[in-house]
Structures are given as structure tokens and as C-alpha cells.
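Colleague: Whatever this is, show me its structure:
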Amino acid sequence: MRLSISHETTYHYDDQVRASIQYLRLTPHDSERQQVLSWQLALPRPVRAQVDPFGNILHVLTMDEPHEAIVIGARGQVEIDEKREAEHESQSSLPFLRFTRLTEADEAIRAFAAKETKKRTDRNALIDLMQALNQHITYTPGATAVDTSAAQAFANGAGVCQ
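Modeller: Okay, the predicted model is just below:
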């Protein structure tokens, strides 16, 4: 199956920003399941590709002059092998098992995860958990701040992507 992808993100700031840095992981890579036929980023300035520690293609966009908005575009075509259900992961999952003061799961989150996954650990269990979280937590601007923990956002049933 051939997919044509077009994505645009626009950041608007209430006040002029003196400088900003965006870490962009918007570029797919070839794998056993997909082949990138064409891909390009539309950015306000040239950037170089690098690979992050997890194998993702990363571009760092540094805006060091005052600006009130940033428009980031990505588009291209990817061929997917529909016969392959998933990729074989070569990266260790250990970095994703760490937690911080803000990301540590409390008992309510653990119980929710156990209920939604039925203690399964396969890909479908993760998809079920993701969909249940999407239903449980409503995107609500102002509901959380940079120091709001995952447990607080989960308990409130609302938050933003910080």
C-alpha cells in the first residue's frame, strides 16, 4: 500500500519569541515493513539530519532571531508491506521503563493499565491502552503545567501535551 503523507504544524506565540529550538522527528526511515519513496521537510531554515539514540531520524531547528510563529511541514510517499504486521525491534526497551518524579505511575494508573490491557503485553494490548487513555484524558488547554505529574493529569482526566 502506498501512502501519501502531508503534515503541517504551526506554532503561534502571543508575544514575540527571542529564540526557540525544535527537535523534529518527522522523517520516517526504511525498514523491513516500509520503504520511503520520497520525503521532504519544509522548514524556515536548512537543517541537517542525524539519528537519535533510539534510531529515529532527528532534525534540530534552531531559530535564533525574534519570531511570532513557526511553520513546519513534512510530506512524502511511503510504501507499506501490508503482509507484515509489525517490525522486529532491535532497540532495548529499558530506556522506556524508567520514570521520573513527573512520570511515575501511581496505583490508579497501574490499576487502569491492568484493566485495559487485561495484563496482556502484546502490541494489541498497547493499542487498547492508548485508546483507553485517549478516552480518559481530555485535551484541555490550561489544565496542566510543566510541573504537573502524569498521576495528577490522569486523576483530573484532563491535560495538555507537555
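
Colleague: rest of the way, CA atoms for contacts and neighbours
Modeller: Will do.

Colleague: quick one, strands of the protein?
Modeller: Ranges of strands within the chain are 2-17, 20-27, 34-42, 49-51, 57-63, 67-80, 138-139, 158-159, based on DSSP state E.

Colleague: With adjacent residues omitted, what lies nearest to residue 144?
Modeller: Counting by C-alpha to C-alpha, 6 or more residues apart in numbering, residue 144 lies nearest to residue 159, which is 5.0 Å off, once chain neighbours are set aside.

Colleague: Let me fix that, I meant to ask about residue 57.
Modeller: If you skip the residues right next to it in sequence, residue 57 has residue 51 as its closest partner in space, 4.7 Å away by C-alpha to C-alpha, 6+ apart.

Colleague: From residue 84, how far off is the one you found?
Modeller: Using C-alpha to C-alpha, to the nearest Å, residue 51 is found at 25 Å from residue 84.

Colleague: Same check on residue 40?
Modeller: Per C-alpha to C-alpha, residue 40 is found 26 Å from residue 84.

Colleague: for comparison, sequence B:
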Amino acid sequence: MLLEIRHVTQYHYAEPVRESVMEVWMQPQKGARQRLVSFDLELDPPAQLFSYADAFGNAVYHFDVPQPHDRLNIVARSAVETQASPPLPDALDMGEWDRLRSDFVRGEHFDFLHHHGFAVETEALRAFAAERRLDELKARDPLTAVRALSRTIYESFSYETGVTHADSPIDLALEARSGVCQDFAHIMIAICRSWGVPARYVSGYLFTDREAGDRSDPDATHAWVEVFLPSVRWIGLDPTNNVEACERHIAAAVGRDYDDVPPSRGVYKGDAESQLAVGVSVRRARAALTEPEFIRVAQPAFARGGRRRAGAGGLAYDQQQQQQQ
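Modeller: As a prediction, the model looks like this:
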């Protein structure tokens, strides 16, 4: 499937700010199931762009806008060719639990086995697990268990924006029994890790199909979960839509939780309120793209909005894109 993604982020400041320093995690990954055909970043106002690979292998772009400005616009355009993952078996043998406990798995995937940030085990999470008798799932093989867990989260929570925010702990979604993709991913990750199953957060996009039952917002970024099982390696599960990750899922970055891979993060200097507008569109490409893979960065940008910090030369505000996934 050949897909085009357009991700627009716009910040408006009530008063001109003196400087913005930003990072973005918006470039789709390259892999066996996902070919990056093109990637283009444009920034207004313009700035020099740098890039690096973070600790999890994600492409990160960063830049500095050193002059006063009252707006910051980023447009990220991508073209990606995706393929369906090879079909998974119906089940694995029970020895997979022993393989998960091996020193190799526990050492190789240390970061994805321990609670971190938003994906933590809380009293509310333990109460939810007891209510839904989730520990009984461990009597099944790990593949069957994680599939059943994803389905249970889908059935237990309604998809509703505005209930939680980008920095909300999972307890808010657990109490309300509603939330968005980010909340459901964190809940599933925390439970998988408590079982000894490595699990990581995937930030990206979804080509939404309402006829297939998708309930996530087609105009927003998306998030789902990947779990590691030694016999089948990393597999993607989408508890928001009760599906396995497929050719409609476009992965941009992976981390321990949302805070590792927000679409954008940075700081600005100035004592001004900011407003954020975000728009995402994912559609089928209108024609086949035959040119070789390229990455062109014209300008970059992005942000968060709101925590005041003391900074040299004035006030600095942490900025991170507040749109939930």
C-alpha cells in the first residue's frame, strides 16, 4: 500500500518570543515492512536543521530559531510503501514463557521490560487487572495472552477525546474507562511488562478505515504497542482498534512511552502564551512513485507548550506538542 502523510503543526504566540529550540520525531521508519519513499520538512520561520539517531534508533531532527517570532509552522510530508506482515501462528507453545525469562531476552530488551514514565503499574491498574481477571491470561501461551489483552482493553474503554491530555497518567483513563490511543497503549505496555513480556510504544500514523471498525481519529497521529516474543520477534497490536498492526499502520518512532517519542519537543524564550493547531492527513497516493528514495529537508520545526523554567537571558518555556495520539 502506497500512502502519503501530511502532518502540519502550527504554534502562535500572543507576543513575539526571542528564540525556539526544537526536536521532531516525524520521519517514518525504514524497515522490511515499510519503505520510506520520501520525506520533506518545511519550517516557517526558516532555520538550519540537524539530525541524529536517538537511543532507540529513531530519526530525530533538531533546530534553533534564534530571532524573535510570533509563530512557528512545521509541515512534514512523507510517502511510504507498506506491506502486510507475515501471518502469525494461531498460538505458540507454552515454552515461550520460559524463553521470555531467558537471560538473553531480559538483557537485550531491558528498557522494554521495566516500568517507565507513563507506562507504570499503579493501584488503579492492579484493580483493573483484578476486575478483568487478566492474570488468568497467563495460563495461555504468550501470543494468545497478548492478543486477548489487546481485545480486553478495546472492550473495556471507549474512545473519547478530551478526557485525558498528553501528560495525563494512566489512572485518569482507568477511572473514566475512556481515553485515546496513547492511554490504551500505556495501559497495555504496563501490563505486558508486569507479565515479563517486552513491550514498546509506537508513535506513527494510521490510514483509517471506518468500514473495518476503526474508532481512532483520522485527523491525528496514532499510537499502538509492539511486544517481543522470541519465536516471532516484534509484533504490533493496536488496542484502540482491536487489530494487529498491518499495512495501514505507519511507524515513525518507538520508545518506552510517549515521552520518549513525542512528535515534537523543545523550549522557547519569552513570556508569552502559546496556542497549538495540528492537522494530519493520511491517504492513498494518487499515482505510483517511481523515483528513488530521498529525504529533503527544506526547514524544520515543532513544539510543546507550557511549563515555565528559569533560563539564561529570560524565561524559557518547555514546549511539547499537546495533541494526543
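
Colleague: Looking at residue 40 and residue 84 of structure 1, which is more packed in?
Modeller: Neighbour count, other C-alpha atoms under 10 Å: between residue 40 of structure 1 and residue 84, residue 40 has more, with 13 against 10.

Colleague: Just give me the match in structure 2 for the more buried one.
Modeller: With TM-score structural alignment defining the correspondence, residue 40 of structure 1 maps onto residue 40 in structure 2.

Colleague: was I right about its match contacting residue 296?
Modeller: Yes: at 5.0 Å, residue 40 of structure 2 and residue 296 qualify as touching, with contact defined as C-alpha atoms under 8 Å.

Colleague: Could you tell me which residues touch both of those two?
Modeller: Between them, residue 40 of structure 2 and residue 296 share no contacting residue under C-alpha atoms under 8 Å, 6 or more residues apart in numbering.

Colleague: gap between the closest residue to residue 145 of structure 1 other than its chain neighbours and residue 115 of structure 1?
Modeller: In space, not counting the residues next to it along the chain, residue 145 of structure 1 is nearest to residue 162; the distance is 7.4 Å by C-alpha to C-alpha, 6+ apart. With distances defined as C-alpha to C-alpha, the gap from residue 162 of structure 1 to residue 115 of structure 1 amounts to 26 Å.

Colleague: Pick out whichever of the two has more residues nearby.
Modeller: The residue with more neighbours, out of residue 162 of structure 1 and residue 115 and counting by other C-alpha under 10 Å, is residue 115; that gives 12 against 8.

Colleague: show me the contacts for that one.
Modeller: Residue 115 of structure 1 is in contact with no residue at all, counting by C-alpha under 8 Å, 6+ apart.

Colleague: can you tell me how far the match of residue 40 of structure 1 sits from residue 57 of structure 2?
Modeller: Counting by C-alpha to C-alpha, the gap from residue 40 of structure 2 to residue 57 of structure 2 is 19 Å.

Colleague: Same check on residue 19 of structure 2?
Modeller: Following C-alpha to C-alpha, the distance that separates residue 19 of structure 2 from residue 57 of structure 2 is 28 Å.

Colleague: swap in residue 133 of structure 2?
Modeller: Residue 133 of structure 2 is 36 Å from residue 57 of structure 2, where distance means C-alpha to C-alpha.
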